[in-house]
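> With the sequence up front, the predicted model follows.
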Amino acid sequence: MSVKVSVVIPVYNPGPYIEDCIASLLRQSLPDDAYEAIFVDDGSSDGTPARLDELAAEHPHMHVVHQEPSGWSGRPRNVGTDRARGEFVMYVDNDDWLGDEALERMYDYGVANAADVVVGKMAGKGRPVPLELFRVNRPKANVDNAPLIDSLTPHKMFRKEFLDKHHIRFKEGRRRLEDHVLVAEAYLLASNVSVLSDYVCYYHVKRDDASNAGFQRFDPVGYFQNLREALDVVEHNTEPGRLRDKLYRRWLRNEMVERLRAQRFLKLPEDYRKELFDEIHSVVTERMGPGVAAGLQPTQQVVAALITTGRFADVEPYARWEAGIKPTGRLDSLEWDEEGRLALGLTAEFQVDGAPLRFRTEDGQPQLDLPFDPETADALRAAGASTRATVDKARVGLVVKERASAAEFYQPIDFTVDRVPLASEGADAEAAREPADGGDFRMVLRGLGTIDPGTAAGGGALGPGIWDVYVRIIACGWSKAVRLGSVRDETVDKARRSALSGEPRRLVMPYWTEGHGNLSLDVDCATNWINKDLAPLTPRDLAFSDGTLRLPVPLHAAGEERVLLRFKPVRKGDAPKEVPATVAPGDGGAVLTAALPGPELARAAWTMDLGVPSARRGAPRWTPLPLGVKVRADGRPAFAAAPAVTRAARAGRTRSLPRRIMGRVRRTFRRA
């Protein structure tokens, strides 16, 4: 079999962080003879060279190249590319890792769409990754019809013939943004770029020691000289006008404006701030026409205007104001619908210093309430910056994020944007829903979203584990996310239920996180929250007649679901007894129904377990019920709390147990 994919990994002193990368390569679903990994050791001085030699000796499709240190990752990647035998080349950093099916899926997708470049969905572990780009699959993408320019890291799959034909290689030496130069050129020259968004292909990881090369402080002069080289690529391959301005805007926004905003700017040493600002000012005035900044969001246009006009003294006050702006979210409702989807009602808005973020209305137009004096405000307007608050374009997103991998997926949501007047305080102002014609107002977003466990992961099912739920507010140039659930309506706790979902069936459980009370989804019993949900059950909840017991359980059931009930003996030597059971809709939740095998349980005391299906285990997940039963010789049961049954049985008082509790049980049954 010919090699489909060559994975090139530049390596320099990764220590133990390379192990996750190696493990992910060995787990790939492609057959070993269909791909190769080329580790290019760039003069590592730790134990990595020996580790890689050992790996190559054990696995014929793993190769190692040792070379003298070159100072950066450009040369190692080029060496690996020149040695690659695959139809495609995939670049992976030594402290990141791949999804198990990444190479197979990306290769097949690239071939199916005749792509020169394949961009796989990324997840950021402590690192930001593009979100908008990966909302949907984009089989036929380019820099004009998709936000490709948002993703300029090299962690993509490139057709080897395409790289060779256009002599595309990384710039070498100790430098920055060599990946921007290569990826921008590839985007602009490719016949087609395909974006695969329904599977997480690449995990971009921040080390625990934050020693990744991209996290080290840079020399502004050298950095922005390298950035100019990326701009040169765009200039060489585009004509002046809208598209060039759109592409330039990516570097203005991400590499310049965003570095001067909020905490990212305030965390910098004061002497470094001015040096950084001066270099950014130099690039903007040299290379960026007015059409570049004009396409930014208003809050970004403000910073761009400060840069253009050289108003460094105003950057810090603006950064402090923005740093105080926080997103808030309230969970208003939570329930399973008839389609097996979890429906969530929510309210979200921005706050600053604990109060709603204030917007102004001037000449009928909403405006940002900026922290500037009139002179600065006039200078910004003269520089062309818009201070209009684009609340009419505000969006709210419902996001689920896998805790282990940091994979994020947007969920369907319908929402409204309301301007609530701030002219008066109290219930009247809060109840107002119509846009304000004048005066100050707050922006309130109200949404109804759904999470379908079978399709929530980019069209696929949520995998087993913990999925945290976020609300993201996108407005006026801010994109801020906050956990959902810690602030919630009092009805939500009563409505919270677990549900069986998917094929094969598994339990999906909404629950509140310890300490913070945020909403998370436990998929396939990754936690013990089901134990907590079942703990409040008491013998008074049971009903028994005609040999059948019925028990209301805190589950959601749209129809009849098959489960198991297990009776575990208190006395040693007896074997557990399992019986089929069902969970079906009932008042306030669901009702568990099972036949009680009285003769098999006679003359013994038993505790009870509920067994729910588990796709991950391939066998039931057993959870103890807080109930026990003592069955008399004639098959009549007496139920009590499980601890009482266990204590009585172990104390040798099983004969007296029925007499002590039978009266209470009978009264309970009569009331039921």
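That came through, no problem. Small disclaimer: the values here were computed from a predicted structure and weren't measured. Residues are numbered from 1 along each chain as shown.
> hey, let's count contacts and neighbours off CA atoms from now on
Fine.
> how many other residues sit next to Leu398?
By other C-alpha atoms under 10 Å, 24 other residues sit near Leu398.
> In addition, the following structure is provided for comparison:
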Amino acid sequence: MTKPLVSVIVPVFDGRDTVGRALESVFAQTLPAEEVEVIVVDDGSTDGTSELLDELARTRDGLDVVHQPNSGGSGAPRNRGLERASGRFVFFLDADDRLGPEALERMTATAERNGTDIVLGKQVGTGGRKVPKVFGRTIERTHVLDPDCDLFPRMSMASLQLFRRSLIERAGLRFTEGVLSHEDQLFTAGAYLNAAGVSVLADYDCYFWDARADGTSSTQLGGAPPAEVHAIAGQAMALVAEHTEPGETREKLLYRYLLLEVFVLLEQRYLDSTGEERDTLLKGCRELLENWLTPTLLERYGPRHRVLGDCLTHGLDEELAEILRFHRSGRRPAIHLENGRAFLEYPCFRDSAAAIPDACYESGAVLALRHDLLGVAWEDDGLVITGNVLLGDVYEGTLVLDLVLEDESGGLHRVSCEARPAARADEGLAAAYTATVVPGQVSLPDGRWTFRVEAAIEGHILSAPVTKPRGMALPHAALAETETGWRLVRPLPPRGRGPLVLDVGGALTTADLRDVEVGLDADGRLRVSCEPPPA
């Protein structure tokens, strides 16, 4: 008997309402039916799932149903499925999810074409499920140990992918049994580290990943306890270390584990835990940091997680709780600017008792300068620009503002702004300004000059484009006497929203004329009168 191309393994526990739909998505695949083997392992269901599966097996060729006592997680039923699988490839499908009709055909073709051992097909979240942002483009062949591959830190470790069965057997891969979550961490990590190559199929919706509406999946209910999570994470990190040398590649792969199983786990569980549970959580987090956190790996994390890491490694439990409470509150930390550096003011910043290093709070994030244009008008021989700026999340310091004009060749002209002292607003430092551009004095070469506002504060230089809002009327063109003669100077755009531009030396158009009157004089001749651009 010819062996199937792909074995689809479906673990199920009390999935009567969803498993039929999942299986129908397999039966509807565009691959010939004889090339698809379906193995469903019922993990001690009590809701009628067992009977439903037996009935389906009687009417469906290629459907193998296995019953076993409940094992406490998806690991054991997946392993039983692997023992019975005979396909060249194996795909793991959860009983509440489904496949796109061409998924298996496209993924197996991708693997065969590229000689890759794993194909990560595009996953689509349904019911509020979030999926990893790794499907921006199709990647024919890569490997997580390649210097330019960023897949491992960003992907999910869920095994809902296509694997070449020879890889699974060669590397001795199996799922962790008896845990409510993280059962596929070691399997998937081992597969990616041992694979000859990996493909990402991003141009077809392969897998529809559902979040149960009743919130009863094991991960939705909280998953495995921290001690089990940390034990698995420690083994996974050791596996990474076996396949890498100390340095950038190893740290790039280890990053995900400390992020998710230390910092995020603390944010999710610490404040709601008490007593022994809290002690166990802290113990596991500290052990992972002691074993795997290096100074250069710490630098890869954002300020909040660096601060949490310092609290963990130095036994600052009260400070740890304070920072976690701040994060849970949803408040944004203020930004402290000093000598060209920026620090996020999470709790205990420069608290002498805690002595958490400034480097933990330092942020490389781009500061946000917001600009609102309020008015543009000719006054005497100058174009007067008025507006407001807001430096978000910064509440201390002195803003020095310039209006900068830049032409298409990169030429610059700077005009100092008259600004009222910055005031502390709800969102940060706010300042109103006025700047006057006198074309006759600055001798701007002909061309189009785009405006932006530049702000200097505590060693930082920030800029924001000056954008004309929709509905704002701009003044007409004016004539300016320059060193090279008279020039027409016109603010743009006349209509709609867009960057504020000063057009110097352009041709006169009818739009530049005001108070145009057309009529016949006493002799019947056409007479046109208008107000020319002001000088």
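Yep, that arrived. The structure presented is a predicted model; accordingly, all values stated were derived computationally and were not measured.
> In the second structure, which residues correspond to stretch 330-346 of the first structure?
Alignment of stretch 330-346 of the first structure against the second structure: no match, by TM-score structural alignment.
> got the buried residues for that stretch?
Neighbour counts over stretch 330-346 of the first structure (16 or more other C-alpha atoms under 10 Å) mark 330-336, 340-346 as buried.
> Spatially, what comes nearest to Asp369 of the first structure if we skip its sequence neighbours?
Nearest non-adjacent residue to Asp369 of the first structure, counting by C-alpha to C-alpha, 6 or more residues apart in numbering: Phe359, 5.4 Å away.
> what's the spacing between that neighbour and Glu255 of the first structure?
Look at Phe359 of the first structure and Glu255 of the first structure: by C-alpha to C-alpha, to the nearest Å, they are 28 Å apart.
> The two - which one has more neighbours?
Phe359 (21 against 15).
> Is Val119 of the second structure located within a strand, as I assumed?
Yes: the assignment for Val119 of the second structure, made by DSSP: H, G, I helix; E, B strand; the rest coil, places it in a strand.
> and it, how many residues sit next to it?
Val119 of the second structure: 26 neighbours (other C-alpha under 10 Å).
> Was I right to think it contacts Glu112?
No: judged on C-alpha atoms under 8 Å, Val119 of the second structure makes no contact with Glu112 at a distance of 10.1 Å.
> What are the boundaries of the helices in the stretch 551-672 of the first structure?
Here the stretch 551-672 of the first structure has its helices, by DSSP state H, counting those that start in this stretch, at 598-601, 642-650, 656-671.
> I'd like to know which of the ones you listed is closest to Glu104 of the first structure.
Taking C-alpha to C-alpha, helix 642-650 is the member of these nearest to Glu104 of the first structure, at 51.3 Å.
> In the second structure, point out the residues matching that closest one.
Under TM-score structural alignment, there's no match for helix 642-650 of the first structure.
> angle of that helix against helix 656-671?
150 degrees (axes from the mean of the first three to the mean of the last three C-alpha atoms, to 10 degrees).
> List the buried residues for helix 642-650 of the first structure?
Quick answer for helix 642-650 of the first structure (16+ other C-alpha under 10 Å): Ala642, Ala644, Val645, Thr646, Ala648, Ala649.
> count of residues packed around Glu54 of the first structure?
Glu54 of the first structure has 13 nearby residues by other C-alpha under 10 Å.
> Let me fix that, I meant to ask about Val12 of the second structure.
Using other C-alpha under 10 Å: Val12 of the second structure sits among 26 other residues.
> Check the secondary structure at the residue in the first structure that Ala233 of the second structure lines up against for me.
Under the alignment by TM-score structural alignment, Ala233 of the second structure pairs with Leu227 in the first structure. Per three-state DSSP, the local secondary structure of Leu227 of the first structure is helix.
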